[in-house]
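coordinates only, sequence not included:
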């Protein structure tokens, strides 16, 4: 195996590892969003990745990802918020003002 083949192999390995890392971050963010919605009394609808870039936070290079969170507060109206992560750490959750579900009394 010559040096060129070794470099190509290492590049492919790094791409595969980063893809695997992004999937792991996405799965943990979906889990966080579902727990967050349950805790706040919201109905979780979906989570989609909007923006992905590599950044350095406190000296640690990792993926900075912004997700679009769709949820409902009353089962009829959809709202869109965002979740920002750096690696697996959730940095910020932003939700718009939403209508509260009426009491079932």
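The structure has been received and is ready for your questions. Owing to the predicted nature of the structure, the values given are computational and were not obtained by experimental measurement.

make it CA atoms for all contacts and neighbour counts henceforth
Noted.

immediately after the strand of greatest length in the chain, which helix or strand?
Determined from DSSP state E, the single longest strand within the chain is strand 43-57. As assigned by DSSP states H and E, the chain's next helix or strand after strand 43-57 is strand 60-72.

now that following strand: buried residues?
62-72 (16 or more other Cα atoms under 10 Å).

which of those sit farthest apart?
62 and 72 (31.1 Å; Cα to Cα).

below is structure B, check it against A:
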């Protein structure tokens, strides 16, 4: 027989699972937005972690989660910088990024060779410092 304690316990477990599922879905949306911002600004995404989640009223949506995420990104592959991403429900509300130096790899030549362009061993390229760089046109 099902008594009141079993019913309350079952509802409690279902409620916890629903909250976990909602927060996990919002975390995936936040990570998507962070990766898109990093790609747009030519940054290397490192990680995303939820810092805060509060249940509250969201204008136009009703009851929902207001969440903040701390994100790490890199401009050079060595240093890590932190940003804050704020979501209201499942919508991006704000991205707070610090000032950061422009990524140095934007000025680097793009490889166009069969295996990797300059020094790739896949053709007649010469990348000696005396010749002034790559002679096979991999700029």
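On my side now, so go ahead. Given the structure is predicted, the values throughout are model-derived calculations rather than measurements.

TM-score for this pair?
The TM-score (TM-score structural alignment, normalised by the length of structure 1) is 0.90; 105 aligned residues with a Cα RMSD of 1.4 Å.

mind putting the buried residues of strand 60-72 of structure 1 in JSON lines, distance to residue 53 of structure 1 included?
As requested, these are exported to JSON lines (distance: Cα to Cα, whole Å):
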{"residue": "62", "distance to residue 53 of structure 1": "9"}
{"residue": "63", "distance to residue 53 of structure 1": "6"}
{"residue": "64", "distance to residue 53 of structure 1": "5"}
{"residue": "65", "distance to residue 53 of structure 1": "7"}
{"residue": "66", "distance to residue 53 of structure 1": "9"}
{"residue": "67", "distance to residue 53 of structure 1": "12"}
{"residue": "68", "distance to residue 53 of structure 1": "15"}
{"residue": "69", "distance to residue 53 of structure 1": "18"}
{"residue": "70", "distance to residue 53 of structure 1": "22"}
{"residue": "71", "distance to residue 53 of structure 1": "25"}
{"residue": "72", "distance to residue 53 of structure 1": "29"}
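
out of those, which is nearest to residue 100 of structure 1?
residue 72 (9.4 Å).

the closest one -> structure 2?
When structure 2 is aligned by TM-score structural alignment, residue 72 of structure 1 is paired with residue 74.

residue contacts, its match?
43-46, 80-81 (Cα atoms under 8 Å, 6 or more residues apart in numbering).

can you show me which of these carry over to structure 1?
Contacts conserved in structure 1 for the contacts of residue 74 of structure 2, counting by both residues aligned by TM-score structural alignment, their matches' Cα atoms under 8 Å: 43-46, 80-81.

can you lay out the residues you listed as TSV showing distance to residue 14 of structure 2 and neighbour count?
Output for those, formatted as TSV (distance: Cα to Cα, whole Å; neighbours: other Cα atoms under 10 Å):
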residue	distance to residue 14 of structure 2	neighbour count
43	40	19
44	38	17
45	34	21
46	33	16
80	39	15
81	38	16
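
out of these, which comes closest to residue 109 of structure 2?
residue 43 (17.0 Å).
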